[in-house]
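1. sharing a model that was predicted from the sequence below.
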Amino acid sequence: MEALNKICGVAAPMPLINIDTDMILPKQYLKTINRSGLGKHLFEEIRFRPDGSEIADFILNKPAYRDAKILIAGDNFGCGSSREHAPWALNDFGIRCMISTSFADIFFNNCFKNGMLPITLPQAEVDVLMQDAERGANARMTVDLDAQTITASDGTEFAFDVDPTRRHNLLNGLDEIGLTLEKIEQIEAYEAAAETRFPWLHTPLPTNTR
């Protein structure tokens, strides 16, 4: 998993509340287990017309936001069904940080599992960042996970909290397997001791000769 420390870039404002996972990525794209290639379908039903042409006034189709790395979202972002493909699509598009007043629990957890940073802030602070994002390509924000700060384009700084374990995982590019492998020496030592202490647990079962 790619490590995440500091994100500097354009933030796209999406103030709509209750953006669900089906809006983020429609259900017809859930068949794949490949995490790449889903970015082109991100927000498909509100980003494109039925003929595939772009809806010009959709935020991510505007020139200033085509390379957005941060999303400033309305309340309850990622609600709906528990599809992990939704954060896959956001990540594949290039968005690695989302800021909102609240996220659906499963979506929130899935973001961390995929190297993405969802940040929860009070409404007043989200409003300031939303207004800053609306300024377009000249308003570049910085999200510093190590310092746990967000810096708006005018230098205004906001602090945020992240669970220490999740912060460690993101900073070091660790998923749950990678986190486990950090303890590989202790695991191997335990297994060696267990084999000596409980040898019957490690004896092969007899082969059925019938």
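-> That came through, no problem.
2. from now on I want contacts and neighbour counts done on CA atoms only, so please keep to that.
-> Fine.
3. so which bits of the strand ranked longest in the chain are buried?
-> Looking across the chain with DSSP state E, the single longest strand is strand 6-14. By 16 or more other C-alpha atoms under 10 Å, the buried positions in strand 6-14 come out as 6-7, 9-14.
4. likewise for stretch 82-99?
-> For stretch 82-99, by 16+ other C-alpha under 10 Å, it's 82-93, 95-99.
5. tell me how far that stretch is from the chain's mean position?
-> With C-alpha atoms, centre = their mean, to the nearest Å as the basis, stretch 82-99 stands 5 Å off its chain's centre.
6. which residues are contacting it?
-> 7, 21-22, 24-25, 30, 35-42, 67-73, 78, 106-107, 110-111, 114-121, 126 (C-alpha atoms under 8 Å, 6 or more residues apart in numbering).
7. next up, a structure to set beside the first:
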Amino acid sequence: MTPFTTLTGIAAPLPMANVDTDKIIPGRFLKTIERKGLGKSLFADMRYDDDGREKPDFVLNQEPYRRAEVLIAYENFGCGSSREHAPWALVDFGIRCVIAPDFADIFNNNCTKNGLLPVRLPHEVCERLMQQSRMGANARITVDLQRQVVIGADGEEHHFEVDPLRKERLLQGLDDIGETMRLSPAIDTYETRVRAERPWLEAIP
């Protein structure tokens, strides 16, 4: 998993509340367990018409937001079903951070397990950041996880809270498997000691 430290990039405004996971990645695209390739289906029902052509009025079909690394939305982002494909699709598109007033709990958990940083900021701050993002490619937003601040295009800093354990895992680029593998020496030591102390366990089928 790619570590998340400091990100400076284009932010795409999505002025919508209650964006559920079916909007983020519609159910018909959940036939794969591969994380790659889902970015093209991100927000598919909003990005494409019935013939598969891009809708020019959707933000991610416009320049410079095709290259967005930050997405700004309103309340209850990621509600609905618990599909992990939602953060997979966002990350595959190139989004590394979503800023919103709040997130659905399961989506929030899935994000941090996949290198995607969910940042909670008050509605009025999200509104200001959206206004700045509409200035185009020059209006870049910086997200500094170590300092826990979002720096708007106007230079103003906005502090956000993050769980210390999740912060450390994002900074280190560790998912659940990576966290376990980091403990491999201790696990190996324990298993060696148990085999020596209780050799009869080896005989249990």
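-> Perfect, I can see it now. Being a predicted model, the structure only gives us computed values, none of them experimental.
8. quick one: contacts for the equivalent of residue 131 of the second structure over in the first structure?
-> If you follow residue 131 of the second structure across to the first structure using TM-score structural alignment, you land on residue 131. Residue 131 of the first structure makes contact with residue 13, according to C-alpha under 8 Å, 6+ apart.
9. and residue 131 of the first structure, which of the three is it?
-> The assignment at residue 131 of the first structure comes out as helix when based on DSSP: H, G, I helix; E, B strand; the rest coil.
10. and it, how far is that from residue 119 of the first structure?
-> According to C-alpha to C-alpha, to the nearest Å, residue 131 of the first structure stands 17 Å off from residue 119 of the first structure.
11. with residue 142 of the first structure instead?
-> For residue 142 of the first structure, the distance to residue 119 of the first structure - C-alpha to C-alpha - is 13 Å.
12. surely residue 118 of the first structure is in contact with residue 107?
-> No: contact criterion C-alpha atoms under 8 Å: residue 118 of the first structure and residue 107 do not qualify, at 9.2 Å.
13. quick one: the lengthiest helix in the first structure to chain centroid distance?
-> If you go by DSSP state H, the first structure has its longest helix at helix 184-197. Relative to its chain's centre, helix 184-197 of the first structure lies at 35 Å (C-alpha atoms, centre = their mean).
14. contacts for stretch 111-127 of the second structure?
-> 1-4, 72-75, 87-88, 91, 95-103, 108, 158, 160-162, 166, 170, 173-176.
15. which ones among these map onto strands?
-> 72, 97-100, 158.
16. among these, which one sits closest to residue 186 of the second structure?
-> Of all these, residue 186 of the second structure sits closest to residue 97, with 33.5 Å by C-alpha to C-alpha.
17. if I look at residue 194 of the second structure, how far off is residue 120 of the second structure?
-> Distance, residue 194 of the second structure to residue 120 of the second structure, using C-alpha to C-alpha: 45 Å.
18. what's the separation between residue 98 of the first structure and residue 126 of the first structure?
-> Distance, residue 98 of the first structure to residue 126 of the first structure, using C-alpha to C-alpha: 11 Å.
19. so which residues of the first structure form helices?
-> Under DSSP H, the first structure gives helices at 21-24, 44-47, 85-93, 105-113, 123-133, 164-172, 176-181, 184-197.
20. related to what we said a few turns ago, may I see the PyMOL selection of the buried members of the contacts of stretch 82-99 of the first structure?
-> In PyMOL, a selection of the buried entries from the contacts of stretch 82-99 of the first structure looks like this (16+ other C-alpha under 10 Å):
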select buried, resi 7+21+22+24+25+38+39+41+42+67+68+69+70+71+72+73+78+107+110+111+114+115+116+117+118+119+120+121+126
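21. residue 175 of the first structure touches residue 2, doesn't it?
-> No: shown here, residue 175 of the first structure and residue 2 do not form a contact pair, counting by C-alpha under 8 Å, at 9.6 Å.
22. for those two, work out which one has more neighbours and name it.
-> Per other C-alpha atoms under 10 Å, whichever of residue 175 of the first structure and residue 2 has more neighbours is residue 175, with 19 against 13.
23. setting aside sequence neighbours, what's the nearest residue to that one?
-> residue 113 (6.0 Å; C-alpha to C-alpha, 6 or more residues apart in numbering).
24. okay, now the one you found: neighbour count?
-> 19.
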